[in-house]
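K.L.:
Quick one, what's the 3D model for this:
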Amino acid sequence: MTQDISFINKTKQLIDNLKSVCANYGLGNDGNEFKIITQVVLYKFLNDKFRFEVRKEDPALAAAENFTEALEKLDGEAYQFLLAGLHPNVPRLQPHQLISSLHNRQNEGDFAKTFDDTLRQISVENAEVFSVKSFSGAKDSLFDELSQFISDSSQRDAFCRALINKLFEFSFEEMFGQKYDFFATIFEYLIKDYNSDSGGKYAEYYTPHAVARIMAKIMVPEPVKKVRCYDPSAGSGTLLMSLAHQIGEDNCSIYSEDISQKSSNMLRLNLILNNLTHSIPNIIKTNTIAQPYYLDTKFDFIVSNPPFKLDFSDFRDDLEKDAFKERYFAGIPNVPKAKKESMAIYLLFIQHIMYSLSEKGRAAIVVPTGFITAQSGIEKKIRERLVYKGWLRGVVSMPSNIFASTGTNVSVLFLDKDADSEHIVLMDASKLGQTVKDGKNQRTVLTPEEEARIIETFNSKTAVEDLSVVVSKEQVKEKNYSFSAGQYFEVKIEYVDITKEEFQEKLVGFEERLKGLFAEGEKLDGEILGNLKRLKMN
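P.N.:
All right, here's what the predicted structure looks like:
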């Protein structure tokens, strides 16, 4: 845990240092600042991942006093032999492309060109594995010519030198042997100054680790192998990372779609950190609802924290076409006249997920808690279909303010095409958690013991007073398809055995108190009437 905190602090410090460089060269809060920082961090990750893997492959290089010099001394044949021994998903870099090499050459003339050329070469030579595709199939360029963002050409060399010096200060290598369940902390820190809702069009959020772990451990209680995992609104990939850790990185392939290039780039970094580089070609930047890339692909495990509010008015009418009707069986939400009203696009994501499940597929979806009790509309149609099909495994209603980014109460909907319809688990965990300060806001944090309790109770299908109920398909129908645990809790009346004499004594006591209250009432009535008679009109 101490090492995790150290890594987070070092990474935050690197981000702060890179922001400082941008500010010093006139790019503070500039539209290109985020692009520069994320691309430079990606270069840092690729550089350190390459060094880490080469050291594992070649003990002599690992023991070398100066790694860069030892690498540069290898002849062409020896170097190619070294690269051939690396896993296909490890980045391929040449000695002169390493940060340490650029650091040693930073006083050479025209350093900005050297810097840009280096990144361009890395981009071309690693595009097959590390590029993110768009809906059209076009692959992004890993790096732009970053020096060109400096309008004053005389400052470009100094700008690139400053970036290299910041990257040279520490290494990620010591962390590559670990799993990064804490990456969301870095993602949140990186986007906090750049994130906006773009007028309701899009905003990036991340899912709390506790929620991600609960979803993964309930979905995958037993070992599985060679499965496809998918998130149609992946963001930086927190849910996918927890799922992959639970399954085992070698036993799954990750697939994702997201409309944001920013989030896709963060997910790429996350996959590199988590030994899931083989899945980078499966990251697709697209509008999942309007232009689904994986429409004809079925998945074994699907996780999603879809946007609850997102303006889909630009393509809403297109969804009425026959090609989409099978996917959106329950209907397409109307676009509200008032922009402040809820844009229920999450209902489209739920239907998309149901459509995308494989024959024995499972899913976990974060939904507004209002979804589980709505009396009519698309929400109820979806719930009816889940019960009718026998896909509902259960629901966990989370504590308020568990998300740092929204105060909306949320629940997690668990689907399973092999669900036990006679033992559906409905859980109300809203009373759990501890309130902590989060900047200007407050949020609720689940303790490890509470996480474990939720997971164990759900997976064991146990009814626990004031926490969970286990109900049948028919019971859910009787409750008008409500998925709220609170509507199934028994109202308990406690009975105390007393003797006839004790009962009579209590009764006499009640009578005496009642007579006293009546007498006091009559006295007050008299006083009020007397006061009214004494009143004089002005």
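K.L.:
all contacts plus neighbour counts: C-alpha atoms, from now on.
P.N.:
Noted.
K.L.:
Relative to residue 232, how far out is residue 326?
P.N.:
Between residue 326 and residue 232 the computed distance is 18 Å (C-alpha to C-alpha, to the nearest Å).
K.L.:
Between the two, tell me which one has more neighbours.
P.N.:
residue 232 (28 against 13; other C-alpha atoms under 10 Å).
K.L.:
Is it correct that that one is in contact with residue 307?
P.N.:
No - in this structure, residue 232 is not within contact of residue 307 by C-alpha atoms under 8 Å, at 10.6 Å.
K.L.:
so how many other residues sit close to residue 506?
P.N.:
By other C-alpha under 10 Å, the residues close to residue 506 number 11.
K.L.:
Can you classify it by secondary structure?
P.N.:
Three-state assignment for residue 506 (DSSP: H, G, I helix; E, B strand; the rest coil): helix.
K.L.:
Repeat that for residue 224.
P.N.:
Following three-state DSSP, the label given to residue 224 is coil.
K.L.:
gap between the closest residue to it other than its chain neighbours and residue 528?
P.N.:
With C-alpha to C-alpha, 6 or more residues apart in numbering as the criterion, residue 224 has its nearest non-adjacent residue at 6.4 Å, and that residue is residue 247. Counting by C-alpha to C-alpha, the gap from residue 247 to residue 528 is 76 Å.
K.L.:
Which one's more surrounded, these two?
P.N.:
Applying other C-alpha under 10 Å to residue 247 and residue 528 shows that residue 247 carries more neighbours, namely 23 against 11.
K.L.:
So residue 410 sits against residue 365, correct?
P.N.:
No - the pair residue 410 and residue 365 fails to qualify as a contact (C-alpha under 8 Å) at a distance of 10.0 Å.
K.L.:
which stretches of the stretch 301-450 of the chain form helices?
P.N.:
Here the stretch 301-450 of the chain has its helices, by DSSP state H, counting those that start in this stretch, at 322-325, 346-356, 377-389, 448-459.
K.L.:
go on, the stretch 101-250 of the chain?
P.N.:
111-125, 127-130, 156-167, 183-191, 209-219, 238-247.
K.L.:
Those into a markdown table, with extra columns for distance to residue 467?
P.N.:
Below are the helices of the stretch 101-250 of the chain laid out as a markdown table (distance: least, C-alpha to C-alpha, whole Å):
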| stretch | distance to residue 467 |
| --- | --- |
| helix 111-125 | 52 |
| helix 127-130 | 45 |
| helix 156-167 | 49 |
| helix 183-191 | 29 |
| helix 209-219 | 16 |
| helix 238-247 | 24 |
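K.L.:
I'd like the structure of this one too, to check against the first:
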Amino acid sequence: MQLQSEKQIIYSLIDDLKAICSNYGLGNSGNEYKIITETFLYKFLNDKFLAGIKELPDFTGKSTKECEQQLSDMSEDDFEFLMMDLDPRVARIRPEDSISSLFSRKGEEGFHTTFDNALLHIAEGNKEVFSVAAGAQNRVRLFDTLSNLVTEVERQDDFCRAIINKLNAQSFDAVFQQKYDFYADIFEYLIKDYNKDSGQYAEYYTPHSIAQIIARIIAPEGAQNVSIYDPAAGSGTLVLTLAEQIGEENCTVYTQDISQKSNEVLRLNLILNNLVDSLSHVIQDDTLVRPRHLAEDGKSIEKFDYIVSNPPFNTDFSETRDQLAGEGYKKRFFAGVPNIPKKKKESMAIYQMFLQHIIVSMKEGKGKAAIVVPTGFLTAATGIPYKIRQHIVKKKLLRGVVSMPSNIFANTGTNVSVVFLDAAGTEDEKVLLVDASNMGEKVKLEGTKNQRTYLSKEEMEQIVTTMNERQEIDDFSVLVSLKDIEQKKCSFSAGQYFKVKIEYVDLTPEEFQQKMADYEQQLKTYFAEGHKLEEEILKGIGELKYE
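P.N.:
Purely as a prediction, here's the structure:
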């Protein structure tokens, strides 16, 4: 009950920040998500800094107000010395840049400059740990100025005052001991209005339920000292759910995504979940053209222990298509590169490129991967999808497939499946194919005509248990040998391997005769009705001719 109460407080703060944006003409604008995420992150880092300070010997048992006063009274040298004892994953915030300090100065003229400068000071002071890479050299800092997003200059002070009033009114002290499930809900609420598919690649959001299923199947018993990778990370739900399943202390997260917006949201997600150490491995760039996670030689692709991804399915990448089809990329894109459609460039099947990239990025003999694909990929009889499946079967990489219900993702009506790969193979060279397409409850999304399918906990559990225990269940799952798959044009669809059941019923001679008599009577009735209808039609035609 306490946790739910804390969530409601945070939800209310997010709603209040959105209301401020609306009051200042920024509601539903392209900048609203930036204001919401940055101010929320400022609040989170501010309160986490104070929580970290309270754990230091000189501050134990003191109230927040007492801690803030003691920090303000410190010399600059003493403050720097104190910071040496603070957890390196906690952002450093100077007393003059804290929320309480800004709150005390909110009546000053030109307050918007004070507010913006505080954000810039925090960004600059923490750039080594909290910035993420953009391309080969540039770093994307933690905060930018926000007041300039309000075009009416005379309202900028009031805008920043409204924000600082809301940030100062609540405390996040009680939430810093919580785990991923708590923050997953907060994060989902925070970005629920901003995960629309509006970018070039991966502004795609994977439902937490699907991420949990994938994590529990790909790493059912956790792991030690492993790497996790997503080449089209989006908001990071898949890698973070897997990190939680494995144990945050047991893994390092690596991501790349072309979208600036996605990387900003991903950084927030990593910070909320105490995966600050992985921020240096977050890259904003085109994974296909310029993969930035490279091996020690600086040239070949880095290999990972676990790869999870929900890549975009279709996107126009015509500008780089010929480059990707060039000689330098052939080893990575072994099955080929989709052609450019004459009329609909945005339908280029980019997921096929990511799938090939993922296969090449798996550690030899031990790497594991789970990739969300359109269900049509499982049975395509020709082209690149067929070549990829042939490669997977030939290399004995396939562990299994789960075909999901329609509308399981909010932003696509495409039927999706999850392909599970394992470079270690299976001992008996059999794989499990699961058809979960009939599961779930369809719910109409509020304010839209769209439907979303939700899986119950019991259904989720059934999918995970069936996969991990390799259970065969009639019309739900089937174990198939790689040889049988090869004979069916490498189809990964469970339905093509289900056994056809014929029911046999024992009848006495008398019962058999009675059934045959019943069928004969039914046929006579159908023939009689057919003759009657034929006569009526002929009669109608004759009347038309007469007229």
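K.L.:
Just give the TM-score of the two.
P.N.:
Superposed pair, TM-score by TM-score structural alignment, normalised by the length of the first structure: 0.92. Supporting alignment: 536 aligned residues with a C-alpha RMSD of 2.7 Å.
K.L.:
on that earlier part again, with respect to burial, which of the helices of the stretch 301-450 of the first structure scores highest?
P.N.:
Compared across the helices of the stretch 301-450 of the first structure, helix 346-356 shows the largest average neighbour count, a mean of 22 (mean count of other C-alpha atoms under 10 Å).
K.L.:
Checking the nearest residue to residue 19 of the first structure once chain neighbours are set aside next. Helix, strand or coil?
P.N.:
Closest residue to residue 19 of the first structure apart from its sequence neighbours, by C-alpha to C-alpha, 6+ apart: residue 28 at 6.9 Å. Three-state call for residue 28 of the first structure (three-state DSSP): coil.
K.L.:
try residue 470 of the first structure
P.N.:
Following three-state DSSP, residue 470 of the first structure is assigned to strand.
K.L.:
so where do the strands sit in the stretch 351-500 of the first structure?
P.N.:
For the stretch 351-500 of the first structure, applying DSSP state E, counting those that start in this stretch gives strands covering 357-368, 392-397, 410-416, 424-428, 434-438, 441-445, 468-471.
K.L.:
Which residue numbers in the second structure does the fifth one align to?
P.N.:
If I follow you right, that is strand 434-438 of the first structure. Strand 434-438 of the first structure lines up with residues 441-445 of the second structure when matched by TM-score structural alignment.
K.L.:
Kindly report the same for the second one.
P.N.:
Using TM-score structural alignment, strand 392-397 of the first structure lines up with residues 398-403 of the second structure.
K.L.:
Need the residues that contact that stretch.
P.N.:
375, 392, 416-422, 425-426, 430-437, 467, 492-493 (C-alpha atoms under 8 Å, 6 or more residues apart in numbering).
K.L.:
With stretch 454-470 of the second structure instead?
P.N.:
With C-alpha under 8 Å, 6+ apart as the test, stretch 454-470 of the second structure has contacts from 209, 213, 216-217, 220, 400, 408, 432, 434, 436, 439-443, 471-472, 477, 479.
K.L.:
next one: stretch 77-84 of the second structure
P.N.:
With contact meaning C-alpha under 8 Å, 6+ apart, stretch 77-84 of the second structure is reached by 71, 92.
K.L.:
Likewise for stretch 212-223 of the first structure?
P.N.:
Outside stretch 212-223 of the first structure, the residues that touch it by C-alpha under 8 Å, 6+ apart are 238-239, 242-243, 246-247, 301, 303, 362-364, 412, 414, 451, 454-455, 458-459.
K.L.:
So which bits of that stretch are buried?
P.N.:
By 16 or more other C-alpha atoms under 10 Å, the buried positions in stretch 212-223 of the first structure come out as 212, 213, 214, 215, 216, 217, 218, 219, 220.
K.L.:
okay, those in CSV with distance to residue 104 of the first structure next?
P.N.:
Converted to CSV, those look like this (distance: C-alpha to C-alpha, whole Å):
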residue, distance to residue 104 of the first structure
212, 43
213, 43
214, 47
215, 47
216, 45
217, 47
218, 51
219, 50
220, 49
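K.L.:
Between which two of those is the distance greatest?
P.N.:
212 and 220 (12.2 Å; C-alpha to C-alpha).
K.L.:
contacting residues around the residue nearest the centre of the second structure?
P.N.:
Among the residues of the second structure, residue 206 comes closest to the average C-alpha position under C-alpha atoms, centre = their mean, at 3.3 Å. Going by C-alpha under 8 Å, 6+ apart, residue 206 of the second structure touches 237, 238, 310, 409.
K.L.:
The equivalent of residue 288 of the second structure over in the first structure - how many residues pack around it?
P.N.:
Matched by TM-score structural alignment, residue 288 of the second structure corresponds to residue 289 in the first structure. If you count neighbours by other C-alpha under 10 Å, residue 289 of the first structure ends up with 22.
K.L.:
Please confirm that residue 289 of the first structure is located within a strand.
P.N.:
No - under three-state DSSP, residue 289 of the first structure sits outside any strand and is assigned coil.
K.L.:
Would you quantify the distance from it to residue 352 of the first structure?
P.N.:
Distance, residue 289 of the first structure to residue 352 of the first structure, by C-alpha to C-alpha: 8 Å.
K.L.:
what's the answer for residue 217 of the first structure, then?
P.N.:
From residue 217 of the first structure over to residue 352 of the first structure the distance is 23 Å, taken as C-alpha to C-alpha.
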